[in-house]
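K.L.:
Generate coordinates for the sequence data below:
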Amino acid sequence: MTEQKLDRRARRTREAIQAAFVELILEKGYAAVTIQEVADKADYNRGTFYKHYVGKEELLKEIREVFLKGIREALLRPYKGMDQVEATKIYPSTLKLFEHIECHKKEFKALITVHRGISEDLYNTLRTSMREDMHMEMEPGDPPLDYELMLSYRLSATVGVIMHWADTDFKYSAEYMADQLLALVNSKIDHIVFKTKP
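P.N.:
Coordinates of the predicted model:
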């Protein structure tokens, strides 16, 4: 058998094991899931599981890493071969970000149930991308914006919107979320109405 076919088979096996593990985490929680249950649900034996993973921790780590890598790739995918893009034309990457999460929402939900720190992982992944893959050029202003503060503000808002979407069990489409996020980023508050007298 060719190496390519072996790689394809190994990839399919890993994907089946990952999918089974995610389903079981969502059904009964991470701590309660056994290796035998994962193997059974994926329709493999324990030996096959151990050929690919040392244990549940390594399996969970790979799911997390693949999910976060996809986030970073989604941001860049629409602009392949481009040097820059106008700030008003970032909808494609925003949409790809939400589509990636929507496509992998089971994995995301499983990661959330295991440790809420996934929001910090998301923030750090986006921040790394904004530092290493791209740079936002700001319009001059008075006072001038502190780039790191601006980045922190925007990324915290983005992660907050993503986590709210997950909390609502992804009731909105990726397109709706992309539209809303960009509207939020570009909106200016007109005034505040007090509901109670200060």
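K.L.:
CA only for contacts and neighbour counts going forward, please
P.N.:
Noted.
K.L.:
for the biggest helix by length in the chain, which positions count as buried?
P.N.:
For the chain, the longest helix by residue count, based on DSSP state H, is helix 3-28. Across helix 3-28, burial judged by 16 or more other CA atoms under 10 Å covers 13-14, 16-26.
K.L.:
Make TSV out of the residues you listed and add distance to M138.
P.N.:
Written out in TSV, the entries for the buried residues of helix 3-28 read as follows (distance: CA to CA, whole Å):
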residue	distance to M138
T13	47
R14	43
A16	45
I17	45
Q18	42
A19	42
A20	45
F21	44
V22	41
E23	44
L24	46
I25	43
L26	42
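K.L.:
mind listing what's buried in the following helix or strand past the longest helix of the chain?
P.N.:
Secondary structure here is assigned by DSSP states H and E; on that basis, the next helix or strand after helix 3-28 toward the C-terminus is helix 35-42. Buried residues in helix 35-42, counted by 16+ other CA under 10 Å: 35, 37-39, 41-42.
K.L.:
Just give me the closest of those to Q4.
P.N.:
Closest approach to Q4 among the buried residues of helix 35-42 (CA to CA): A42, at 22.2 Å.
K.L.:
wouldn't that closest one be in contact with A16 here?
P.N.:
Yes. Contact between A42 and A16 holds when scored by CA atoms under 8 Å: they sit 5.5 Å apart.
K.L.:
I have a second one here; can you model it like the first so I can compare?
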Amino acid sequence: MAENTTDRRVRKTRGQLRQGLVRLMREKSIQDITVKELCEECDINRGTFYLHYTDVYQLLHSIEDELLVEFERVLDGLTAQSVLAAATPSPAMCSMFELLADNADMCLVLLCHNGDMAFLEKVKDIVRLRVLDEWGAQFRSNGRDTYDYVYSFIVSGCIGMLQCWLEKEMPISPREMAAMVEGVLVKGVTALL
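P.N.:
The predicted structure is shown next:
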């Protein structure tokens, strides 16, 4: 019972720190946020902060790492076949946008407001590694190596659409957004095949 109480308190404290960090990152970059300022924002003692994290960067990186693990899990189901052949939107693409919607506050500050370029590069690297083998073969089979162009189109376009959706406070559902992105991918990608 005491362990559950401790776990609940730890989750609550970490949740408060996450929300406080999001609020502050809407106004300034991570480099300009101090532990003292974050603790004041969350009404948490600095000693409590240091029980969990060494600095604001470690807090940010732990949040990013959690998001990336979930992102990779969702990407497991997102294959070229599921996007090109399945009914739109594919369950995997819907899961992707549900994950983004569930973490919209953090995604907004990481990808849009005072964003962390290193995080964005990690996302791009994960996508590149996940699609390189599967999609790369399709775009090399036409006698020209168009993969780098297709990859740039897909990633930049998807991230741009995601940023727009987040900045507009998600005016359409994750399912509608997934269908829109898949529609753009399929029409844009099939023109190059």
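K.L.:
Quick check: the farthest pair among the buried residues of helix 3-28 of structure 1?
P.N.:
The most widely separated members of those, counting by CA to CA, are T13 and L26 (20.2 Å).
K.L.:
the inter-axis angle of the longest helix of structure 1 versus helix 35-42?
P.N.:
With axes from the mean of the first three to the mean of the last three CA atoms, to 10 degrees applied, the angle from helix 3-28 of structure 1 to helix 35-42 works out at 110 degrees.
K.L.:
If you tally nearby residues, what's the number for the closest residue to M96 of structure 2 other than its chain neighbours?
P.N.:
Once flanking residues are discounted, M96 of structure 2 sits nearest to V74: 5.9 Å by CA to CA, 6 or more residues apart in numbering. When counting by other CA atoms under 10 Å, one arrives at 18 neighbours for V74 of structure 2.
K.L.:
What helices and strands are in contact with the helix or strand hosting V74 of structure 2?
P.N.:
Using DSSP H and E, the element containing V74 of structure 2 is helix 56-75. Under the contact definition 3 or more CA pairs under 8 Å, 6 or more residues apart in numbering; DSSP states H and E, helix 56-75 of structure 2 sits against helix 91-102, helix 117-140.
K.L.:
before we move on, back to that, now the buried residues of helix 35-42 of structure 1 as a markdown table including distance to N124 of structure 1?
P.N.:
Output for the buried residues of helix 35-42 of structure 1, formatted as a markdown table (distance: CA to CA, whole Å):
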| residue | distance to N124 of structure 1 |
| --- | --- |
| I35 | 30 |
| E37 | 33 |
| V38 | 30 |
| A39 | 33 |
| K41 | 33 |
| A42 | 32 |
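K.L.:
just curious, which of the residues you listed is nearest to L122 of structure 1?
P.N.:
If you rank the buried residues of helix 35-42 of structure 1 by distance to L122 of structure 1 using CA to CA, V38 comes first, at 26.5 Å.
K.L.:
What number of residues are in the vicinity of the equivalent of L60 of structure 1 over in structure 2?
P.N.:
Taking TM-score structural alignment, the alignment pairs L60 of structure 1 with L60 from structure 2. For L60 of structure 2, the number of neighbouring residues by other CA under 10 Å comes to 20.
K.L.:
Tell me the spacing between L60 of structure 2 and R18 of structure 2.
P.N.:
For L60 of structure 2, the distance to R18 of structure 2 equals 8 Å [CA to CA, to the nearest Å].
K.L.:
before we move on, what about E134 of structure 2?
P.N.:
36 Å.
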